[in-house]
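>>> Sequence unavailable; structure follows:
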């Protein structure tokens, strides 16, 4: 949610020596079109499947992070025969919300609230993604600040809001038991975003990971110590090793 394909640079740089790595800017993000776009989990899943078809990819493995994890699940459920493996990094969709909680979340996460964020708020939001925010994430923060001055800013922001709402409006937890693929689930032990600390204060990231992974017949769960939500950037060395091991077997 709200990020773009450079999120994967630290992983691609290492994994590309053994695997073909393709990162996607979803509609509304990065270099992709930002006008009059469908944006929800199933709509984004269709886009991912179209990319796979267009590039004629054989035996692809989807690696989805956060909202991307929920999208990856949606894509696999739409086209089970395409995939043998699935990787979910700090996926959304494992944590569940009541209709009342979802309504409240959507009422506070609005177009106006995002567009009015100050630089200090933007930096604070980024910091929440990490156990210890690395210095080299600064270029992403600068990109986020620059987009404020572009003509696409409102369209980008609307895509972020629509994606957030889509995660809530298209819950996936009850469909996890339909996933037959060998699945790797990874969370950071210090994830400050999953679970939601205000709405689910008695939950832990470990419990959320265990509850979701338990629904998938062929899933393994790994927890990364001293690691936040943005695990591909927070602990890239550990994530790359885990990914390589999973993909190799």
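Looks like it came in fine. Remember, predicted model here, so these are calculated numbers, not experimental data. Residues are numbered from 1 along each chain as shown.
>>> switch to C-alpha atoms for all contacts and neighbour counts from now on
Will do.
>>> same for the helix or strand that contains residue 63, what does it pack against?
Element membership of residue 63, judged by DSSP states H and E, is strand 62-65. Here strand 62-65 touches helix 67-78, strand 85-89, going by 3 or more C-alpha pairs under 8 Å, 6 or more residues apart in numbering; DSSP states H and E.
>>> which secondary structure elements does the shortest one contact?
Contact partners of strand 85-89 among helices and strands, from 3+ C-alpha pairs under 8 Å, 6+ apart: strand 62-65, helix 67-78, strand 182-188.
>>> change it to 10 Å
strand 62-65, helix 67-78, strand 182-188, strand 219-224, helix 236-248 (3 or more C-alpha pairs under 10 Å, 6 or more residues apart in numbering; DSSP states H and E).
>>> that older thread, with distance to residue 112 added, can I get the helices and strands packed on strand 62-65 in CSV?
Output for the helices and strands packed on strand 62-65, formatted as CSV (distance: least, C-alpha to C-alpha, whole Å):
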stretch, distance to residue 112
helix 67-78, 21
strand 85-89, 29
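>>> ok, and here's another one to check against it:
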């Protein structure tokens, strides 16, 4: 199994290193800023071979030039990001495969937060690097498309195995938990996770990764088929999940 190191970058970005011990290859998932990534490499002794970019936003790519200059890592980025990602070596889109040593990931195009967003799905290892598409207890803000586009992207996660570990691009867990509780106050599993999130935060940690099973039980944006969430946004149970999702996302924008 791969080794994974997570750490904070900027104020709330999540830095991730993915290491294949069999080959020695190592990837950074995005580079929000150079310093924390380089420190994590120094602490682990891992040699960075790859940078896998989820999307073009500045807070995910700012540190790429410095880290690439220091390590020589190959930069893989969404083809649809164009020239907005610096120092790109490989451009990928839907259906492509990326490798980190002996680890292989399918590239999913998951637009909604932005038009070029991709997700990396390591099926054998049951790992997803979801960037700003899916968060612990939340989802990304819709910025460049109708909300139903993001709903379709999120729906791609639902058939994955419940044990799939999901790594997201930000630690928004506490604010997401407050909104989720407002939307579904009767969800006992959610109450327990919100309490856990508070305890973990006090210890200086965060609930990333999460698992798909945990998210299906507690994340309102994956639960748009639930009658309680339809009622929470004044829609009839059985309403189109895309409409429920849209109403939830608009509520969260105002929350």
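Received it, and whenever you're ready, just let me know what you need. Nothing here was measured: the structure is a model prediction, and the numbers come from that model.
>>> tm score of chain vs chain?
Overlay of the two chains. TM-score (TM-score structural alignment, normalised by the length of structure 1): 0.32; 129 aligned residues with a C-alpha RMSD of 5.6 Å.
>>> Format the helices and strands packed on strand 85-89 of structure 1 as CSV; extra columns: distance to residue 161 of structure 1 and mean neighbour count.
CSV is the format used below for these (distance: least, C-alpha to C-alpha, whole Å; neighbours: other C-alpha atoms under 10 Å):
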stretch, distance to residue 161 of structure 1, mean neighbour count
strand 62-65, 17, 22
helix 67-78, 12, 24
strand 182-188, 24, 23
strand 219-224, 29, 17
helix 236-248, 28, 15
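>>> closest one to residue 85 of structure 1 among those?
For residue 85 of structure 1, the closest of these is strand 182-188, at 4.8 Å, according to C-alpha to C-alpha.
>>> quick one, that closest one and helix 236-248 angle?
170 degrees (axes from the mean of the first three to the mean of the last three C-alpha atoms, to 10 degrees).
>>> buried sites along whichever helix or strand comes after strand 182-188 of structure 1?
Using DSSP H and E, the helix or strand that directly follows strand 182-188 of structure 1 along the chain is helix 205-213. In terms of neighbour count (16 or more other C-alpha atoms under 10 Å), helix 205-213 of structure 1 has its buried residues at 205, 206, 208, 209, 210, 212, 213.
>>> how close does the residue lying closest to residue 78 of structure 2 once chain neighbours are set aside get to residue 149 of structure 2?
Distance criterion C-alpha to C-alpha, 6 or more residues apart in numbering; nearest residue to residue 78 of structure 2, sequence neighbours excluded, is residue 92 at 5.0 Å. As judged by C-alpha to C-alpha, to the nearest Å, residue 92 of structure 2 and residue 149 of structure 2 stand 20 Å apart.
>>> and if you look at residue 218 of structure 2?
Taking C-alpha to C-alpha, one finds residue 218 of structure 2 at 22 Å from residue 149 of structure 2.
>>> Which residue of those two possesses the greater neighbour count?
Between residue 218 of structure 2 and residue 149, counting by other C-alpha atoms under 10 Å, residue 218 is the more crowded of the two (26 against 19).
>>> so how far is residue 193 of structure 2 from that one?
8 Å.
>>> Ok, residue 130 of structure 2 next?
Taken as C-alpha to C-alpha, the span from residue 130 of structure 2 to residue 193 of structure 2 is 20 Å.
>>> So which of the two has more stuff around it?
It is residue 130, of residue 130 of structure 2 and residue 193, that has more neighbours when counted by other C-alpha under 10 Å, with 24 against 17.
>>> wait, is that one part of a strand?
Yes: the assignment for residue 130 of structure 2 by DSSP: H, G, I helix; E, B strand; the rest coil puts it in a strand.
>>> check contacts around the residue lying closest to residue 153 of structure 1 once chain neighbours are set aside.
Using C-alpha to C-alpha, 6+ apart and skipping residues adjacent in sequence, the residue nearest residue 153 of structure 1 is residue 147, 5.7 Å away. Contact partners of residue 147 of structure 1, counting by C-alpha atoms under 10 Å, 6 or more residues apart in numbering, are 30, 153, 154, 156, 157.
>>> Filter these down to the buried ones.
The buried subset of those (16+ other C-alpha under 10 Å) comprises 30, 153, 154, 156, 157.
>>> Could you check how far the third one is from residue 147 of structure 1?
As judged by C-alpha to C-alpha, residue 154 of structure 1 and residue 147 of structure 1 stand 9 Å apart.
>>> now do the last one
In this view, residue 157 of structure 1 and residue 147 of structure 1 are 10 Å apart by C-alpha to C-alpha.
>>> Among the contacts of residue 147 of structure 1, which pair sits farthest apart?
Spatially, the most separated pair among these is 30 and 154, at 13.7 Å (C-alpha to C-alpha).
>>> about what we covered before: mutual contacts of residue 157 and residue 147 of structure 1, please.
With C-alpha under 10 Å, 6+ apart as the test, residue 157 of structure 1 and residue 147 reach no residue in common.
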